[in-house]
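Chemist: return a 3D structure for these sequence lines:
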Amino acid sequence: MLTYTPVSEAGGVGKTTTAATLAASHARAGQNVLIIDMDTQNGSLTYFFGPEYDRGDPNVDNLVRHLVGRPKGEFHDLAHTVEDGIDLIPSHNMLEDVHEFLLNEKTQAEKLGESYSMYHQLHRVLKDANVRDQYDVLIVDSAGKAGPILYNALVAVRNVVIPFEATAKGQESIEGLDDLVDGLEGSIGVDVGVLAVVPIGFKNTRDQREILAELRESGFPVPVVIGERGSLMEGCWKQQCSPYRYIDEHRERKRDYELDTLEQFDTLARHLEQEAGLKIPEVTA
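Modeler: Predicted coordinates:
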């Protein structure tokens, strides 16, 4: 099974659109994909695909209830099929208080003389639900900052894909993430691998070329470089669908540079699948 979370400490680098586009590419290649939205504020991935779901309803079953051991139903009932081959577990407003919920569970467990890890609850939920038997790919769109949500995501998937802005600020975010992953591995004993660093909005300036060269020299895997495609992604947000569906259904004329972008994402998705040892079927037309 291929499992990963797109992570970046810098905002606005395309973390959610990277998750959504890769999910669609995996699905088009015949993989069964589960994506989990753990965005604590905007529920961006949930909005992106637009399932009928009220994330503010306190009575509806949601991921947080499962994380704290108080589900109202089966885990798989949380999933919404949003495109062919893609199931989404949407974000819920309870995620904003998940730290407090998990801390309360930890306190109660310790009073009973039981061990409890706040950071292993998503892993537990996925294992109990036999997610590996149901899906080929798991992508968790998590919070960007350090904390229980990001840590739960990392412990569960053990791999990261890093959308990267080729600027000095972006370079700092890579170094900060390296420190974050090292700290997590040291304190919890979980190895976290970097599957790919993905330069987004690359304009091929001299400074960007230098940063890209330094990035590759540092040993990070950089399978593809994605150019500036703001209008394509804005259209996807407006129509609440993946770029593949957007071009197929909402573009009267297909633009070569947009098709090139999708080819880059397909190349990245095949790279990630190969890293996990997944069989790669033919991509649908």
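Chemist: going by C-alpha atoms from here, please, whenever you check contacts or count neighbours.
Modeler: Will do.
Chemist: what secondary structure does residue 40 sit in?
Modeler: Three-state call for residue 40 (DSSP: H, G, I helix; E, B strand; the rest coil): coil.
Chemist: and residue 57, what element?
Modeler: Remark: residue 57 resides in no helix or strand, with elements defined by DSSP states H and E.
Chemist: may I see the buried residues of stretch 109-122?
Modeler: Neighbour counts over stretch 109-122 (16 or more other CA atoms under 10 Å) mark 116, 118-122 as buried.
Chemist: what's the closest of the residues you listed to residue 9?
Modeler: Comparing the buried residues of stretch 109-122 against residue 9 with CA to CA places residue 119 closest, at 19.0 Å.
Chemist: tell me who's in contact with that closest one.
Modeler: Taking CA atoms under 8 Å, 6 or more residues apart in numbering, we find residue 119 in contact with 148-149, 151-152, 155.
Chemist: contacting residues around the closest residue in space to it that isn't next to it in sequence?
Modeler: Nearest residue to residue 119 in three dimensions, chain neighbours excluded: residue 152, at 4.6 Å (CA to CA, 6 or more residues apart in numbering). Counting by CA under 8 Å, 6+ apart, residue 152 makes contact with 118-123.
Chemist: tell me which element residue 152 falls in.
Modeler: Assigned by DSSP H and E, residue 152 belongs to helix 148-157.
Chemist: one more: residue 213?
Modeler: Using DSSP H and E, residue 213 maps to helix 206-217.
Chemist: give me the buried positions along that helix.
Modeler: The neighbour-count check on helix 206-217 (16+ other CA under 10 Å) flags 208, 211-212, 215 as buried.
Chemist: stretch 21-32 now?
Modeler: Using 16+ other CA under 10 Å as the test for burial, stretch 21-32 gives 21-32.
Chemist: Proceed likewise with the subsequent sequence, for comparison:
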Amino acid sequence: MKRAVTLWSESGGVGKTTLATNTAAALGRRGADVLVVDLDPQLGSLTDHVGYGELKTGDRDHLGDVLLAEDRDASDLVVDAGAFDLIPSHEGLANIESEMAARGTNLREFRLRSALTPLAGEYDYFLVDPPATLNVLVDNALVAARDVVIPIELTRKGSVSIDGLEDTLDSMQRGFQTFDEDFRLGILAVVPNEVGDSNIYREVREQLETDGKPVTPFGIRKRDVLKQAWQAQMDLFTFAESEETRDLRDYEKDLLEQFETVARVIEEGSVEAATPEEVAR
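Modeler: So this is what the prediction gives:
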């Protein structure tokens, strides 16, 4: 499988799905073939963001069916979301853990990886957006996409959450190594999200850098235009080009540059691809 990344945080409300949507769009607009897998059955997931919310309900084939049955083809679920392709989420995923337990599903954490492997030749990048809650969907995301991009609040709580996430990833890595001794999980980048100007933001960033965390040299600010793009069911790049949209202000255009930079981090596999000079604001 080509480069696959999970965007994950154990904390909700940190802009994970917005980051995933716009990073995927940035990669696609850079000429890459991108497949996004939405594993979050809750309302307000990436599937809703890009206008496919109707696929999350009803009696139709969905990703849960693929995870439960090895003979199901994930490619049948793919829809065109503009700059990237999408395997949409479905409300049925909320019960996937109990269904796997009832069926005695073997190697249940590896089901998504197995389902995506036949698609490896069609895509340059796979981005997986799981729910924040630790469960079998997160396990599947991390097994399928072992590089993790973490959005974080630049607060004391956010700083502590990174340490907790590292402990969680270390524990998962040791557990999965019982099946595959070469299994590795790693944090590719920590992306400060919904950033403001107070001293606490600067202090937490400095502490993260001192601790050697792979934090990007910029933070994505909380802007109303991100909510407006969501309401329009578009990624920010498409929203900015829409005929109904006013021209973005300069400080809003900075968001586009920052999502482009996160895309470049994924392309090059290192947070060093985001240099302070290129993204300084």
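Chemist: residues in the second structure aligned with the following helix or strand past the helix holding residue 213 of the first structure?
Modeler: As assigned by DSSP H and E, the chain's next helix or strand after helix 206-217 of the first structure is helix 230-239. Under TM-score structural alignment, the match for helix 230-239 of the first structure in the second structure covers residues 223-232.
Chemist: please enumerate the helices of the stretch 1-150 of the second structure.
Modeler: Ranges of helices in the stretch 1-150 of the second structure, per DSSP state H, counting those that start in this stretch, are 16-29, 46-49, 63-68, 96-103, 111-116, 136-144.
Chemist: nearest to residue 158 of the second structure, out of the ones you listed?
Modeler: Residue 158 of the second structure lies closest to helix 16-29 among these, at 13.3 Å (CA to CA).
Chemist: elements contacting that closest one?
Modeler: Other helices and strands packing on helix 16-29 of the second structure, by 3 or more CA pairs under 8 Å, 6 or more residues apart in numbering; DSSP states H and E, are strand 34-38, helix 46-49, strand 125-129, strand 147-152, helix 236-241, helix 250-268.
Chemist: in the first structure, what stretch matches the third one?
Modeler: The reference is to strand 125-129 of the second structure. Alignment of strand 125-129 of the second structure against the first structure: residues 137-141, by TM-score structural alignment.
Chemist: gap between the matching stretch and the chain center?
Modeler: 5 Å (CA atoms, centre = their mean, to the nearest Å).
Chemist: mean shift of that stretch relative to the second structure?
Modeler: Compared with the second structure after fitting, stretch 137-141 of the first structure has a mean deviation of 0.7 Å; criterion: mean CA distance after the TM-score superposition for the first structure.
Chemist: just the residues contacting that stretch, thanks.
Modeler: Residues outside stretch 137-141 of the first structure that contact it (CA under 8 Å, 6+ apart) are 1-7, 15-16, 19, 23, 26, 31-39, 45, 153, 157.
Chemist: repeat that for stretch 7-22 of the first structure.
Modeler: Stretch 7-22 of the first structure is contacted by residues 5-6, 44-45, 48, 139, 141-142, 144-145, 160-165, 169-170, 173-174, 176-177, 200, 233, 242-244, 265-266, 268-269 when judged by CA under 8 Å, 6+ apart.
Chemist: can you go through the residues you listed and name the buried ones?
Modeler: The buried subset of the contacts of stretch 7-22 of the first structure (16+ other CA under 10 Å) comprises 5-6, 44-45, 48, 139, 141-142, 144-145, 160-165, 170, 173-174, 177, 200, 233, 242-244, 265-266, 268-269.
Chemist: looking at the first structure, name the residue matched to residue 64 of the second structure.
Modeler: Match for residue 64 of the second structure (TM-score structural alignment): residue 64.
Chemist: wait, isn't its match in contact with residue 95?
Modeler: Yes. Contact criterion CA atoms under 8 Å: residue 64 of the first structure and residue 95 qualify, at 6.3 Å.
Chemist: buried set for stretch 125-144 of the first structure?
Modeler: 125-126, 131, 135-144.
Chemist: first to last residue in it, what's the distance?
Modeler: 21 Å (CA to CA, to the nearest Å).
Chemist: equivalent analysis for stretch 206-216 of the second structure, please.
Modeler: From its first residue to its last, stretch 206-216 of the second structure covers 11 Å (CA to CA).
Chemist: mind listing residues that contact that stretch?
Modeler: Identification of contacts with stretch 206-216 of the second structure by CA under 8 Å, 6+ apart yields 159, 187-192, 205, 271, 274.
Chemist: now it: how far from the chain's centre is it?
Modeler: Per CA atoms, centre = their mean, the displacement of stretch 206-216 of the second structure from the mean C-alpha position of its chain is 21 Å.
Chemist: just the closest of the buried residues of stretch 109-122 of the first structure to residue 82 of the first structure, please.
Modeler: Using CA to CA, residue 122 comes nearest to residue 82 of the first structure of these, at 21.7 Å.
Chemist: residues touching residue 148 of the second structure, list them.
Modeler: Applying CA under 8 Å, 6+ apart, one finds that residue 148 of the second structure lies in contact with 5-8, 142, 185-189.
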